[in-house]
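Colleague: take a look and give me a structure for this.
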Amino acid sequence: MRIDRARLHDTVLAGVVAAVSVTLYALYDPLRLPAGGLRPADGIGLALVAVSGVPVAWRRRRPLAALCAALVPETLLAVAGYGAGVPGLAGLVLLYSVASHRGLATALGGLLATLSAYTAGAVAGPARAVAWTDHVVAAVVVTAVWGAGRSLRLRRAYLAELRERAARLERAHAADTRAARAEERSRIARELHDVVAHHVSVMIVQAAAARRVLASDPELAGEALSAIEHTGRTAMAEMRTIVGVLRTDARAERGPQPGVQDLPALVEQMREAGLPARLLVEGEPRPLPAGVDLAAYRLVQEGLTNSLRHAGAGAGAVVTVRHRPDELDVRVQDDGAGTAEPPAGPGHGLVGIRERVALYGGILSIGPRPGGGFEVRARFPLKDDQ
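Modeller: Just a heads-up that it's a prediction; the model follows:
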C-alpha cells in the first residue's frame, strides 16, 4: 500500500500544532490578570485549543475550508474570555497554506475571514486591558503571514514558468533539428539521384552499344567497355563524396562541387555515350553563387540524361548558357521524337530539379518544343553584387 507522504506530513503537523497550542495555553494561565476578565484554563478551553489544530491536517487538500473550521474554535475562545499563549497558531498556519496553495481571490478570502474572526472575537469578548497597539500588531502579523504565503506561491509560479519556457525551447530546438536533418536527407537524396541516374543511364547506353558491336567490331566494343568502367569509377567517387556526409565517425573528404565550368566535360561525356551534344555559352561568364552554380549543372545533367534515354536514335541536344547581368539562363533542347507531353508522374529527377530551381528563386519550364523535341529551361535571378 502506497503512503501519501503529503497527507502524512500534514497529519503530523496538525498534531504538533495542537500540542504546542495546548502547552502554551496552559503555560499562559499563571500570567493572567484578574482585572482583565479572562477566564482561567479549564477543560473546555483546552478542548477548544486542541480542536483548533485538527483542521491543519487538511491544509493542502482544502485549505480555505480548513481555515474556516479552525477559526470557529479560536473565535469561541476569544468570545468566551479564554486566553492562549500564542492566539490563533492553527489559524496562522492555515492562512499561510491558503495563500501559498490557492489563487489570489481565494487567498484574499482567507485573509478577510481571518481578520473578520479576529475582529469579532475582540469586539464580542469580555473587556480586557488591551491597548489598541496590540490589535495593530496582530493585524500586521496576520498580513505578514499571508504575504509570506503569497510570495511562496508567486515564486513557485515563476519557477514553473521558467521550466515550461525551457521545455518549449527544448521542443523548438528538437523540431528545428529534425527539420534540418530532413532537409539534409532530402538534399543528399537529390544529389544521389542526380549522380546515379546520370551515370547509370550513360552506362546502360554504352553497354547496349558494346553488345551490338561485340561480334562485328571487338575493338569498338572494348572502347565502350572502357568508357563504362570510367563512368562507373566516376559515379563511385561522387557517391563516396555524397555519402561521406552521413558518416559520424569521421569527416567526409569533400571535393569541390561541379558547376557551370564543368559543363564542357559533361557534354563531352554525353557525346561519348552516343548523344550528339554541343554547348553554347553566351555573354560574359561571371562568378556565380555556389548553390546556383550547382543547380545549373544538375539541371543540364538531368536534361541531357533524359534526352539520352528518351529522345530516340539520331537525336541531338544543345545546351545553351546565357550570362546576363541580372540572371543566368540555362536550357537543354533536343530534336528527338520523345513524348509529346511531359510524363504525368514526373520522376525524382524532375522533382529534384524543381526544388533546386525554386530554392534559388528561379523559374523552371519543362515541356515539348513547338517544332519537335523537348526542352528543359531554368532562369536564375542574380544580384548585382554577386
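Colleague: switch to C-alpha atoms for all contacts and neighbour counts from now on
Modeller: Noted.
Colleague: any idea how far V330 is from Q269?
Modeller: Separation of Q269 from V330 (Cα to Cα, to the nearest Å): 19 Å.
Colleague: looking at the two, which is more packed in?
Modeller: Using other Cα atoms under 10 Å, the more surrounded residue of Q269 and V330 is V330, with 22 against 17.
Colleague: does the more buried one touch R379 like I think?
Modeller: Yes: using Cα atoms under 8 Å, V330 is in contact with R379, at 6.3 Å.
Colleague: in the helix or strand that contains T234, what's buried?
Modeller: Element membership for T234 (DSSP states H and E) is helix 218-243. By 16 or more other Cα atoms under 10 Å, the buried positions in helix 218-243 come out as 221, 224-225, 227-228, 231-232, 235, 238-239, 241-242.
Colleague: the structure of the following sequence is requested for comparison with the preceding one:
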Amino acid sequence: MWKLNNELRMQYSHGSEFLIRLSLHWLLLVCTYFIARRIHAKEVERLRTMRQAQREERLLISREIHDLLAHSLTLIKVQSSAGLITANTNPSSAVDTLSSIKQEADRALLEVRKVVRALRSQDSGTPTPTAPEASIGTVLDSFRHAGLRINANLPAEPAELDPLTDLALTRITAEALTNVVRHQGDDATVSISLKYGSEVRLLVESWGRRQHNSSGSSTGLIGLRERADALGGAVTAGGDPQHFQLTAILPLKEH
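Modeller: As a prediction, this is how the structure comes out:
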C-alpha cells in the first residue's frame, strides 16, 4: 500500500497502481500457501509409505520366525516325547531320536541365522527371505519320522519356481503339518496333493483319531494367508480336530 515517491517520502499507492500491487501481494500469498500445502502433502505421503514399509517388514520377520520355530520346535517336542518313552526299553531308538532332534535344531538355527543376516544387511529396503534349506520332500520326511502317516501325491518333475513361491510352498506345508501334530496328534493321517498348471495348487487334508485340546492363536494361519496374498494367491482352511483341510493356490511364475 505504501511506496517511495521521487522525493524519497512514503505515500499511499492509489488507482491502478494500488490494484496491481494488491493483486501481486495476494497472488504471492496464495502461491506460497499452495506450494506449502503440496510440500506438506508429499511429506505426509512419504511418512505414510515409510510406516507401511516398516509394518510390512515387521510382518515378514514375524512370519519367518514363527514358521521356522513353530515347525522345528513342534518336531523337537514330539521326538523328545518319543525318546523319553523308548529310553528305557529301546536305547538305540532313543539315540536315533536324539540324533534327529540335533539335526532339526541345527537346521532351525541355520534358518534363523539366515533371517538375522538379512536383517543386519546394510542394503536398504525390506529384507527378502531366501529359499529355505529344506524342500517339501524333506519337510514330509521329518514329519513322517515324528509319527505322522503321510500320503503324498507330488509331481514326478517339480516345476521351476521363483524363490518366493518355492519358499511359500515349503512354509505352508510345514505350518499345515505343524498344526496337524499340534491339534490332531502325531498319530494323525495326512493326505497331500501338489499340482502345477496355470497356478500351483496345494491341498493338505488330515484326519485325527483322538481329540486334542491344544489351542492356538491362529497366528500361523494368518501368516500363511498374508504370505499367499503377497504373491497374488490365497489360502483357505477349516475343519475340526477330527478332519481338517487346507488349500493354497499360488500363481505359477517362471523361475
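Colleague: what's the TM-score for these two chains?
Modeller: Overlay of the two chains. TM-score (TM-score structural alignment, normalised by the length of the second structure): 0.82; 251 aligned residues with a Cα RMSD of 3.5 Å.
Colleague: if I look at the counterpart of D217 of the first structure in the second structure, how far off is K253 of the second structure?
Modeller: Counting by TM-score structural alignment, D217 of the first structure lines up with N90 in the second structure. Counting by Cα to Cα, the gap from N90 of the second structure to K253 of the second structure is 48 Å.
Colleague: repeat that for E160 of the second structure.
Modeller: Distance, E160 of the second structure to K253 of the second structure, using Cα to Cα: 8 Å.
Colleague: when those two are compared, which one has more neighbours?
Modeller: Using other Cα under 10 Å as the criterion, E160 of the second structure and K253 rank with K253 on top: 16 against 12.
Colleague: which residues does the more buried one contact?
Modeller: Residues near K253 of the second structure by Cα atoms under 8 Å, 6 or more residues apart in numbering: 161-162, 165.
Colleague: switch the cut-off to 7 Å
Modeller: Contacts here follow Cα atoms under 7 Å, 6 or more residues apart in numbering; on that basis K253 of the second structure touches 161-162.
Colleague: repeat that for P287 of the first structure.
Modeller: Contacts of P287 of the first structure by Cα under 7 Å, 6+ apart: none found.
Colleague: and what of V318 of the first structure?
Modeller: 277-279, 332-334.
Colleague: out of the residues you listed, which is nearest to P73 of the first structure?
Modeller: Ranked by distance to P73 of the first structure (Cα to Cα), the contacts of V318 of the first structure are led by V332 at 96.2 Å.
Colleague: just checking, the closest one touches Q301?
Modeller: No: counting by Cα atoms under 7 Å, V332 of the first structure sits too far from Q301 to count as a contact (9.2 Å).
Colleague: shared neighbours of these two, which are they?
Modeller: With Cα under 7 Å, 6+ apart applied, the contact sets of V332 of the first structure and Q301 do not overlap.
Colleague: quick one: what's aligned to S97 of the first structure in the second structure?
Modeller: Checking TM-score structural alignment: S97 of the first structure goes with nothing.
Colleague: so S206 of the second structure lies in a helix, does it not?
Modeller: No: secondary structure of S206 of the second structure (DSSP: H, G, I helix; E, B strand; the rest coil): strand, not part of a helix.
Colleague: roughly how far does it sit from G238 of the second structure?
Modeller: With distances taken as Cα to Cα, S206 of the second structure is found 11 Å from G238 of the second structure.
Colleague: what's the overlap in contacts for these two?
Modeller: Contact criterion Cα under 7 Å, 6+ apart; residues shared by S206 of the second structure and G238: 244-245.
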